[in-house]
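**Q** the amino acid sequence is not available; the structure is as follows:
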């Protein structure tokens, strides 16, 4: 289910939204490496609670497209590359991008209200956790109907949450808020009719 066997062109055609998000995040990261102008872009989009409080509300969205280093980008994009396609196929393009964007947005909003004024952050992790949360909703509805999905996604969610709390320099608030947002949206998206139609594919 989560093993990708498509070649590049097949992947792009089958999962255009995931492909676009991968290209956008990687492209922006490469741009931020350019001396001078890259740093300006990074600072312009950085999630900064103090600046948000002073009216720079775009910083509730832009942090989810910025990353603090190569390993940060690699972890998030690998998760999107592996888990995103199945959710895009099941939920559809519009619903997938809704989960992704709203989970990232509410993760950043929660960060603004929970973290101190001096707190800064970047990363797509809140949106990625939203994808996990949506899968959690699917597992909730299917219960024992799809044991393979349950056996894979539940350990992934548990391990991801544990690593959120034991790791360093991690935006715990965005992770948990993104996960809950994805789960709640998933509950509204995945009803028995949708699940039956997916099972027939």
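**A** Yep, that arrived. Fair warning: this is a prediction, and the values are worked out from it, not measured in the lab.

**Q** from here on, just use CA atoms for contacts and neighbour counts.
**A** Will do.

**Q** okay, helices next: where are they in this protein?
**A** For the chain, the helices defined by DSSP state H cover 8-14, 16-32, 37-45, 49-53, 70-91, 93-114, 125-142, 147-166, 172-189, 192-199.

**Q** so which of the ones you listed is nearest residue 60?
**A** For those, the distance to residue 60 is smallest for helix 93-114, at 5.4 Å, taking CA to CA.

**Q** about what we covered before: which of the helices of the chain sits most buried?
**A** helix 125-142 (a mean of 27; mean count of other CA atoms under 10 Å).

**Q** next, the angle helix 192-199 makes with it.
**A** 100 degrees (axes from the mean of the first three to the mean of the last three CA atoms, to 10 degrees).

**Q** tilt between helix 125-142 and helix 93-114?
**A** 120 degrees.

**Q** about what we covered before: now render the helices of the chain as a markdown table, adding distance to residue 62.
**A** What follows is the helices of the chain, written out as a markdown table (distance: least, CA to CA, whole Å):
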| stretch | distance to residue 62 |
| --- | --- |
| helix 8-14 | 24 |
| helix 16-32 | 11 |
| helix 37-45 | 5 |
| helix 49-53 | 12 |
| helix 70-91 | 15 |
| helix 93-114 | 9 |
| helix 125-142 | 12 |
| helix 147-166 | 21 |
| helix 172-189 | 14 |
| helix 192-199 | 32 |
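
**Q** A further structure is provided below for comparison with the first:
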């Protein structure tokens, strides 16, 4: 782990577009500075104060020269509590995906078709049970279980590598509760759009909708912090091209997750400080209500 520097250390070398590197993570260019010592700080290091942001050293010691605002309890850029392990929720999500994948393999060995009971499907007849199944039949849980469901090793490996890459910076910047809400709403948003636009008996599964939500949230956060947007925009363009050009990919889940993730993240990182909690809760509630409305409309189309 990088060791923090002292308040008297020289300014870090400039990064992309002339932005200085974080004094604790020199490879991360940032446009934000500590209001006490004026050193550059990245999203993982910044802590909300009554005015602006402060670095961890100044919060711990009250250091810095001259008068400075009194620091509040350590908070992330979105108002979440600063934690010792900014990867905890990411690790839990990784574990849940792996656990469901293992459960699917064990069920297959036991002769149980767990995939068909958990994947996303609008409305179909299950030949093994000779009955209607699907979200429109009342099995709304499929909108969520499908987000944690994978069948192929390559599929789960790609999604989990993406989660491990995108998750920790967002979790550090948003806080655990907000990051969890972002991930779940993105996954549900992808499921909802798939339910709305895909054929009623076309199954889909995977964490891709949630991953695209994290990618959209990353773009929003980088824009908020005035980072160089080129890398994330190139990555987003490549993933969208892959989504629409590669066969047998549920592009609806990718687009739905991307839109919901970007919208939720925008509400989280742009909320006014004095109404932050209200705006965050309102943003998540609006996103959830929009998802429910889409599912309700599609259900009426299929069974109404």
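**A** In hand now; what should we look at? All values reported here derive from a predicted model rather than from experimental measurement.

**Q** follow-up on the earlier one: figure out which of the helices of structure 1 is closest to residue 2 of structure 1.
**A** Residue 2 of structure 1 lies closest to helix 70-91 among the helices of structure 1, at 5.9 Å (CA to CA).

**Q** what's the matching range in structure 2 for the closest one?
**A** Helix 70-91 of structure 1 corresponds to residues 153-174 of structure 2 when matched by TM-score structural alignment.

**Q** centre-most residue in structure 2?
**A** In structure 2, the C-alpha nearest the mean C-alpha coordinate belongs to residue 214, at 3.3 Å (CA atoms, centre = their mean).

**Q** give me the mean deviation of the match of helix 70-91 of structure 1 from structure 1.
**A** When structure 1 is superposed, stretch 153-174 of structure 2 averages 0.5 Å from its matched positions, counting by mean CA distance after the TM-score superposition for structure 1.

**Q** off-centre distance for that stretch?
**A** 9 Å (CA atoms, centre = their mean, to the nearest Å).

**Q** now stretch 116-124 of structure 2
**A** Distance, stretch centre to chain centre, for stretch 116-124 of structure 2: 24 Å (CA atoms, centre = their mean).

**Q** what does stretch 118-135 of structure 2 give?
**A** So, by CA atoms, centre = their mean, the centroid of stretch 118-135 of structure 2 is 29 Å from its chain's centroid.

**Q** before we move on, what about stretch 291-304 of structure 2?
**A** Stretch 291-304 of structure 2 has its C-alpha centroid displaced from the chain centroid by 26 Å (CA atoms, centre = their mean).

**Q** before we move on, back to that, unless I'm mixing things up, the residue nearest to the centre of structure 2 is touching residue 165, no?
**A** No: the criterion here is CA atoms under 8 Å, and residue 214 of structure 2 misses it with residue 165 at 10.0 Å.

**Q** give me the number of residues near residue 131 of structure 2?
**A** Residues lying near residue 131 of structure 2 (other CA atoms under 10 Å) number 9.

**Q** quick revisit: give the contact list for the counterpart of the residue nearest to the centre of structure 2 in structure 1.
**A** For residue 214 of structure 2, the aligned position in structure 1 is residue 131, judged by TM-score structural alignment. Each residue near residue 131 of structure 1 by CA atoms under 8 Å, 6 or more residues apart in numbering is listed here: 83-84, 87, 99-100, 179, 182.

**Q** tell me the counterpart of residue 177 of structure 1 in structure 2.
**A** Match for residue 177 of structure 1 (TM-score structural alignment): residue 256.

**Q** for residue 245 of structure 2, see how far away that match is.
**A** As judged by CA to CA, to the nearest Å, residue 256 of structure 2 and residue 245 of structure 2 stand 17 Å apart.

**Q** same deal with residue 131 of structure 2?
**A** 35 Å.

**Q** can you tell me which residues contact the match of residue 177 of structure 1?
**A** Counted by CA under 8 Å, 6+ apart, residue 256 of structure 2 has contacts 186, 189-194, 209.

**Q** now do residue 221 of structure 2
**A** Per CA under 8 Å, 6+ apart, neighbours of residue 221 of structure 2: 265-266, 269.

**Q** over to residue 298 of structure 2?
**A** 136, 195-196.

**Q** from residue 188 of structure 2, how far out is it?
**A** 15 Å.

**Q** what of residue 180 of structure 2?
**A** In terms of CA to CA, residue 180 of structure 2 sits 12 Å off from residue 188 of structure 2.

**Q** fine by me, we can end here.
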